[in-house]
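**Student:** any chance you could fold what I've pasted below:
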Amino acid sequence: MPVPHASQALKRFTVLDLTRVRAGPTCVRQLADWGANVVKIDALLEDAGGEQLGGPRHGSDFQNLHRNKRAIALNLKKPEGIEVFRRLVEKADVVVENFRPDVKAKLGVDYESVRKINPRIVYGSISGFGQDGPYHKRPGFDQIAQGMGGLMSITGAPGEGPMRVGIPVADLTAGLFCAMGILTALLERDVSGEGQWVKTSLLQAQIFMLDFQASRWLMEKDVAKQAGNDHPTSIPTGVFKTSDGYINIATTGGRIWQRFCEALGDPDLANRPEYATAPDRSKNRKALNAEIGKFTEKKSSETWVKEFNAAGVPCGPIYSIDQVFADAQVEHLGMAQDVPNTEGRHIRLVGQPFTLSRTPSRMAARPPEFGEQTEEVLSEFGFTAEEIKSLRQGKVV
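**Tutor:** Now for the predicted structure:
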């Protein structure tokens, strides 16, 4: 198959994808979805029947992470496999990996080794805790980073113990930050002519995502605690029961608070001394939420969403995943997209969350089968038919 350029934006870049599981593939997916020529390097093991990391190849998770790529199978534990990789590096722009720091050095695919072959290479690394330091050899997993990065201590209801977030937020954000770092390094390379090493970790990404909760500690020495569905600083903002379910309401600032009380049907509520100012509303949060609940329980979620939004009060439904994709605005944004494939399989995946006016992204190709384009890709990189035949016979590819 030809290179599945999903966009013209990054078409000039070739990416070697050594990543596995989630954080790394999330990074490379960003590059693939915006048109980079991505070559996924599947680990060809001598015990080829062993389970590959990343889940079933036709499973929804793997499919969502690896669209718009091609794949070769390569045994990096053989010297001949490393030699093949080195030849690929000569013509590549980017290498992305998420091995433990000591593993890539043993394999000989670490940054220093790669840079000697191609000084223009931009090398992206994602680890659990960093490339050095006291924890750098520890294996990293999303939930561990959520705990060590402080997120679980501020998630969930007060008194119910720490709670993980329902998505692998540390994995996903580390992948996105690595992609951002790679694109930054590629822009800088246009000036200097040299590549560089882009490093991030699940722990760094998770701490960065604490955002204002982190700055509350760093600037004010205020340790945030669990607040459940209540926003920690904008009050009242949270989940409120309706006659047929629940809704989110966000009232930030005095003017919205006034409009909210009017739309709620109790304009005098805004002027009561115990709720008149933001500090008052924070101090008396529980009582205020109970007052609001007496009103919201009288009407349906759909009615309140319409009425509050008409009044200029931020409000929205709380959807299950199926309801998310049935929403009119979500359909308009095209967040669910079909992936073309000749096998007639149903592949519908989540599209990119931003658009470019001239060089849009699209689902150009289904995720590759294991090592599906090995011969095709190696030929493009200058390997002869005889060389490829020999590599196959030697179980290198």
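
**Student:** alpha carbons only for contacts and neighbour counts from here, please
**Tutor:** Noted.

**Student:** show me where the stretch 251-397 of the chain has strands.
**Tutor:** 315-317, 336-338, 348-350 (DSSP state E, counting those that start in this stretch).

**Student:** what's the most buried one of those?
**Tutor:** strand 315-317 (a mean of 19; mean count of other C-alpha atoms under 10 Å).

**Student:** could you also give me the structure for this next sequence, so I can compare it with the first?
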Amino acid sequence: MAVSETPQGPLSGVRVLDLSRILAGPTCTQLLGDLGANVIKIENPASGGDDTRQWGPPYVMDAEGNQTDLSAYFMAANRNKLSVALDIATPEGQAEIRRLAGHADILIENFKPGGLARYGLDYASLSKTFPGLVYCSISGFGQTGPNASKPGYDLLAQGFGGIMSLTGEPEGAPMKVGVGIADVMCGMYATVGILAALRHKDRTGEGQHVELALVDAQIAWMINEGVNYLNSGKVPERRGNAHPNIMPYDVYQTSDGHLVLAVGNDSQFRRYCGFLDLAHLAEDPHFATNQARLQNRAALDAVLRPAMAARSTAEVIAGLEAQKVTVGPVQTLDQVFASEQVAARQMQIDMQSEAGPVHLIGNPLKLSRTPATYRKAPPRFGADTQRVLSAEDPFTD
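**Tutor:** Model prediction:
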């Protein structure tokens, strides 16, 4: 979807008061904004705003070559928002939050559990005055449980929630995922929960508390490995890029690089072996079925890896694609964003910010009638403070 100056989308008219910072909450509110919601982001003037404004380089440089507060990290999750500098630790700031909440459909925050109660801005306090408010709280471990008071960071969630124990080479150290995936996925779950609560509000007029924990969300997307453990009692092991339930499904070295191979069933395995001139493997009872291949993983790999390494990446990809076997390249980001596929899917977008042009990742949702729109570039800190705080209706564009 092209950059648009006209508010539209399935959530057009929905009003979001965003008291979150860093990644999980901002991921959620950016997605709501892309879908048409009006989002006001509250930033702490004492700290210079969202922590991620300082998480660079890179930064956008202004026309004079000066560094701005638009770090790439901040811009990744903060388009389609207004920025308001407001100190909620002051009585004036608290009163303004209550005023804004009175105009909002949704409030989202990621303070430590109980952190907003001292200001009278927690769900219990605000819901008395605004019973229709959908109030979303995100924290590291949730509002309950023995760890509720502990801080929440993506790395901590990945460690506590188990994904690090599964990631990395078999003999290597536990490894986090390359991006803040626990934060991002928590933001995605938050979006789903908020939309479900809005649906309930549409029917009944009732708001509610939507509450998430980074660790809960990370455990939820352990999917097959988590359920494998629950039903077997066997703690999964690190396998590098290999799959616990499918073989061969891995990254393989070629004569000039690496590629991804995903053989999803036995008929694909037969065609794969035929391409490698190893057709006899598909007839061998040690390898003929996926279950047998898993039991004899090491022995099969000892044959497949040299055969793959003797061929070029291009040769293997072309040959296996012709055989309808799933295969693909391992691309670096310069290759990713230069690809025709990214252009066709509009997964890179260019916007004009107050500081100059910025380049962002597009929204993956493709809605045929109400597509995502990109109406506002990531804002400078406090850029909309005066207009929002002086407006009778602060959410009016």
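
**Student:** let me have the strands of the stretch 251-397 of the first structure in a markdown table, adding distance to residue 86 of the first structure as columns.
**Tutor:** Shown next, in a markdown table, are the strands of the stretch 251-397 of the first structure (distance: least, C-alpha to C-alpha, whole Å):
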| stretch | distance to residue 86 of the first structure |
| --- | --- |
| strand 315-317 | 53 |
| strand 336-338 | 36 |
| strand 348-350 | 34 |
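
**Student:** right, so of those strands, which gets closest to residue 133 of the first structure?
**Tutor:** Ranking the strands of the stretch 251-397 of the first structure by proximity to residue 133 of the first structure (C-alpha to C-alpha) places strand 348-350 first, at 36.4 Å.

**Student:** contact partners of that closest one?
**Tutor:** Applying C-alpha atoms under 8 Å, 6 or more residues apart in numbering, the contact partners of strand 348-350 of the first structure are 63, 64, 335, 336, 337, 338, 339.

**Student:** out of those residues, which one sits closest to residue 301 of the first structure?
**Tutor:** residue 335 (24.1 Å).

**Student:** now do the same contact list for that closest one.
**Tutor:** By C-alpha under 8 Å, 6+ apart, residue 335 of the first structure lies in contact with 325, 350, 351, 352, 353.

**Student:** quick one, what contacts the equivalent of residue 346 of the first structure over in the second structure?
**Tutor:** Using TM-score structural alignment as the criterion, residue 346 of the first structure maps onto residue 357 of the second structure. Residues in contact with residue 357 of the second structure (C-alpha under 8 Å, 6+ apart) are 350, 351.

**Student:** again with residue 383 of the second structure
**Tutor:** When contacts are counted by C-alpha under 8 Å, 6+ apart, residue 383 of the second structure touches 82, 83, 84.

**Student:** need those in a markdown table (columns: secondary structure, distance to residue 380 of the second structure and neighbour count).
**Tutor:** Below are these laid out as a markdown table (DSSP: H, G, I helix; E, B strand; the rest coil; distance: C-alpha to C-alpha, whole Å; neighbours: other C-alpha atoms under 10 Å):
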| residue | secondary structure | distance to residue 380 of the second structure | neighbour count |
| --- | --- | --- | --- |
| 82 | strand | 9 | 27 |
| 83 | strand | 7 | 24 |
| 84 | strand | 10 | 24 |
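
**Student:** centre-most residue in the first structure?
**Tutor:** By C-alpha atoms, centre = their mean, the first structure has its centre lying nearest to residue 172, at 2.8 Å.

**Student:** skipping adjacent residues, who's closest to that one in space?
**Tutor:** residue 23 (5.6 Å; C-alpha to C-alpha, 6 or more residues apart in numbering).

**Student:** determine which two of the contacts of strand 348-350 of the first structure are furthest apart.
**Tutor:** The most widely separated members of the contacts of strand 348-350 of the first structure, counting by C-alpha to C-alpha, are 63 and 335 (15.7 Å).

**Student:** now do the SS call for residue 95 of the first structure.
**Tutor:** Using DSSP: H, G, I helix; E, B strand; the rest coil, the structure places residue 95 of the first structure in strand.

**Student:** whoops, residue 105 of the first structure was the one
**Tutor:** What three-state DSSP gives for residue 105 of the first structure is helix.

**Student:** and it, what pairs with it in the second structure?
**Tutor:** Using TM-score structural alignment as the criterion, residue 105 of the first structure maps onto residue 117 of the second structure.

**Student:** its match: what's it in contact with?
**Tutor:** Neighbouring residues of residue 117 of the second structure by C-alpha under 8 Å, 6+ apart: residue 125.

**Student:** now it: how far from residue 94 of the second structure?
**Tutor:** Distance, residue 117 of the second structure to residue 94 of the second structure, using C-alpha to C-alpha, to the nearest Å: 11 Å.

**Student:** cool, and residue 59 of the second structure?
**Tutor:** 32 Å.

**Student:** kindly report the same for residue 289 of the second structure.
**Tutor:** Here the criterion is C-alpha to C-alpha. By it, residue 289 of the second structure lies 64 Å from residue 94 of the second structure.

**Student:** do residue 203 of the second structure as well
**Tutor:** With C-alpha to C-alpha as the criterion, residue 203 of the second structure and residue 94 of the second structure are 30 Å apart.

**Student:** please apply the same query to residue 156 of the second structure.
**Tutor:** Separation of residue 156 of the second structure from residue 94 of the second structure (C-alpha to C-alpha): 31 Å.

**Student:** returning to what we had before: and the residue nearest to the centre of the first structure, what pairs with it in the second structure?
**Tutor:** When the second structure is aligned by TM-score structural alignment, the residue opposite residue 172 of the first structure is residue 184.

**Student:** wait, isn't its match in contact with residue 29?
**Tutor:** No. At 11.4 Å, residue 184 of the second structure and residue 29 do not qualify as touching, with contact defined as C-alpha atoms under 8 Å.
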